[in-house]
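how would this look folded up:
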Amino acid sequence: MNSTTLVLASTSPFRAQLMEKLGLPFTQLAPHCDETPLDGESPQQLVVRLAELKARSCNVREESLVIGSDQVCVIDGEIIGKPHTREKAIEQLTRQSGKAIHFYTGLAVYDTANDKIESNYERFTVYFRELCANQIEAYVDKEQPFYCAGSFKSEGLGIALFEKLEGRDPNTLVGLPLIMLLEMLARHRVDPLS
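Modelled structure (predicted):
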């Protein structure tokens, strides 16, 4: 591996934990961008656009590969963001009960040396069990998933909400598709195994 500087354009501790799995040194910077969806924008377009914006918005001082990521949950065709409150989390989980819910996670790698960016998205489907109100409230009170798209933490007790998970990379559900990221980094000759 060369000595490329990696920057994660996120303050999320969950994304940082995923990056740490790769064993590659990186720094974290807070992205600065408006995350409001555009009129008529599909979930796929939204997460790719925001991943790119996040990657480009970080003020890096040296040549770097800046990694941006964004995720949305889609319930009944509607883009759902983070709940922020107990009431919204309960409402989201109630809507998801017994359904297959799609998550879209956008990923971008911005090469500051040549001002080029590569981006794409991963889809991941979560099949929720039929959940009663008491189960939903107990879960929300235990994990307080107020800053998680879909109102759950799959890396924690959220697994108890699911019947089945379907997708290429389970890390996608946490917010950073590592398999796709490794493919993109390989094009920049960054490989954690070399």
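
okay, CA-based contacts and neighbour counts for the rest of this
Noted.

Give me the residues contacting the helix or strand containing residue 56.
Residue 56 is part of helix 43-57 when elements are defined by DSSP states H and E. If you take C-alpha atoms under 8 Å, 6 or more residues apart in numbering as the criterion, helix 43-57 is touched by 8-10, 31-33, 35, 37-38, 66-72, 74, 79, 104-110, 117, 119-121.

So which of the residues you listed are in strands?
8-9, 66-72, 74, 79, 104-110, 117, 119-121 (DSSP state E).

For this structure, which segments are assigned as helices?
13-21, 43-57, 86-96, 133-143, 171-174, 178-186 (DSSP state H).

Next, the buried residues of the second one.
Burial within helix 43-57, assessed by neighbour count using 16 or more other C-alpha atoms under 10 Å, is assigned to 43-57.

how much distance is there from stretch 36-49 to the middle of the chain?
14 Å (C-alpha atoms, centre = their mean, to the nearest Å).

So which residue is dead centre in the protein?
What sits nearest the mean C-alpha location of the chain, by C-alpha atoms, centre = their mean, is residue 175, with 2.2 Å.

Residue 111: what's its closest spatial neighbour, skipping adjacent residues?
Nearest residue to residue 111, sequence neighbours excluded (C-alpha to C-alpha, 6 or more residues apart in numbering): residue 65, at 4.7 Å.

Is there a neighbour count for that neighbour? I'd like the number.
25 (other C-alpha atoms under 10 Å).

wait, doesn't it sit right on residue 3?
No. Applying C-alpha atoms under 8 Å as the test, residue 65 and residue 3 come out as separate, 10.9 Å apart.

Name the residues contacting each of those two.
By C-alpha under 8 Å, 6+ apart, no residue touches both residue 65 and residue 3.

most remote residue from the chain's center?
The chain, farthest from centre, C-alpha atoms, centre = their mean: residue 134 at 28.0 Å.

Second chain to compare with the first, below:
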Amino acid sequence: MPYSESLQHQPLILASSSPFRRELLSRLGVEFSSMSPDIDEGILRDEPPERLVTRLAESKAREVAKDHKGALVIGSDQVAVVDGAIMGKPGGHQQAVEQLISVSGKRVSFLTGLCLLNSETGHIQLCCEPFHVIFRVLQKSEIENYLLKEKPYNCAGSFKSEGLGISLFERLEGEDPNALIGLPLIRLIAMLRNEGLDVLAE
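As a prediction, the model looks like this:
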């Protein structure tokens, strides 16, 4: 797929190794490359989750941009928040069981930080996109069966909404369901347009 006219001199780079974000970005039909930034993703003391995800999204974009002058660099980061506390990736089966038990019947907010950095001009666009999941009351057997089938152990919240995880929900609330997977495409398309890249242009 050739670059659009606006990107012949300005490559698009996704600062992420996430296969989910790569798949989402590929839906826009634009040529891009992806690389994993090496940054400290630790939480600062008393840092609100909204500030955390925007700071990390910007840090990822800036880290990749250092070696790619003249590129448009996309950074993104996401956390799940329940009862005011950040939920990380479970990493294993038992932790995932505990996470899903803890969110049964509750509303969980997924906050996605999005950054678009023009490394040629230094212009930066930054936002936090919320999306909310209301879980139905889950039985322990349902949790076990779901986890054994899908094994979402590298996903914040212990589910894959693009897969069988949809069966765990009562309803979804938000402007862009892509944000739940990790890349809010509606906001990203607007950011790209601000930099002269229209994904619908010939």
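
Can you give me the TM-score here?
Laid over one another, the chains give 0.97 as their TM-score (TM-score structural alignment, normalised by the length of the first structure), with 194 aligned residues with a C-alpha RMSD of 1.0 Å.

returning to that earlier point: give the aligned equivalent of the residue farthest from the centre of the first structure in the second structure.
Aligned counterpart of residue 134 of the first structure in the second structure: residue 141 (TM-score structural alignment).

ok, now residue 154 of the first structure?
Per TM-score structural alignment, residue 154 of the first structure is aligned with residue 161.

Same question for residue 169 of the first structure.
Residue 169 of the first structure maps onto residue 176 in the second structure, by TM-score structural alignment.

neighbours around its match, how many?
16.

Could you measure from it over to residue 97 of the second structure?
Per C-alpha to C-alpha, to the nearest Å, residue 176 of the second structure is found 27 Å from residue 97 of the second structure.

swap in residue 164 of the second structure?
16 Å.

before we move on, what about residue 32 of the second structure?
In terms of C-alpha to C-alpha, residue 32 of the second structure sits 36 Å off from residue 97 of the second structure.

got it, and residue 7 of the second structure?
Taking C-alpha to C-alpha, one finds residue 7 of the second structure at 45 Å from residue 97 of the second structure.

What of residue 141 of the second structure?
From residue 141 of the second structure over to residue 97 of the second structure (counting by C-alpha to C-alpha), the distance is 10 Å.

Same question for residue 122 of the second structure.
Residue 122 of the second structure sits 44 Å away from residue 97 of the second structure, going by C-alpha to C-alpha.

Between those two, which is the more surrounded one?
Shown here are residue 122 of the second structure and residue 97; by other C-alpha under 10 Å, residue 97 has more neighbours (17 against 13).

can you pull the contacts of the alignment partner in the first structure of the more buried one?
When the first structure is aligned by TM-score structural alignment, the residue opposite residue 97 of the second structure is residue 90. Residue 90 of the first structure makes contacts with 136, 137, 140, 151, as judged by C-alpha under 8 Å, 6+ apart.

Now render those as JSON lines, adding neighbour count and distance to residue 185 of the first structure.
Below are these laid out as JSON lines (neighbours: other C-alpha atoms under 10 Å; distance: C-alpha to C-alpha, whole Å):
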{"residue": "136", "neighbour count": "18", "distance to residue 185 of the first structure": "39"}
{"residue": "137", "neighbour count": "18", "distance to residue 185 of the first structure": "41"}
{"residue": "140", "neighbour count": "22", "distance to residue 185 of the first structure": "36"}
{"residue": "151", "neighbour count": "29", "distance to residue 185 of the first structure": "30"}
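
hmm, back to that, can you list the helices of the first structure in CSV and add distance to residue 162 of the first structure?
Converted to CSV, the helices of the first structure look like this (distance: least, C-alpha to C-alpha, whole Å):
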stretch, distance to residue 162 of the first structure
helix 13-21, 20
helix 43-57, 22
helix 86-96, 10
helix 133-143, 12
helix 171-174, 13
helix 178-186, 22
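
out of those helices, nearest to residue 127 of the first structure?
Closest approach to residue 127 of the first structure among these (C-alpha to C-alpha): helix 86-96, 8.6 Å.

Just the buried residues of that closest one, please?
For helix 86-96 of the first structure, by 16+ other C-alpha under 10 Å, it's 86, 89, 90, 91, 92, 93, 94, 96.

next one: stretch 15-24 of the first structure
So, applying 16+ other C-alpha under 10 Å, buried residues of stretch 15-24 of the first structure: 15, 16, 18, 19.

now swap in stretch 131-149 of the second structure and tell me
131, 132, 133, 134, 135, 136, 138, 143, 144, 146, 147.

And stretch 56-65 of the first structure, by the same measure?
Quick answer for stretch 56-65 of the first structure (16+ other C-alpha under 10 Å): 56, 57, 58, 64, 65.

quick one: that stretch to chain centroid distance?
Put simply, stretch 56-65 of the first structure sits 20 Å off its chain's centre (C-alpha atoms, centre = their mean).

quick one on the thing from earlier: can I get the buried residues of stretch 56-65 of the first structure in CSV including distance to residue 183 of the first structure?
Shown next, in CSV, are the buried residues of stretch 56-65 of the first structure (distance: C-alpha to C-alpha, whole Å):
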residue, distance to residue 183 of the first structure
56, 20
57, 23
58, 22
64, 17
65, 14
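
Closest one of those to residue 191 of the first structure?
Once C-alpha to C-alpha is applied, the member of these that ends up nearest residue 191 of the first structure is residue 65, at 13.1 Å.
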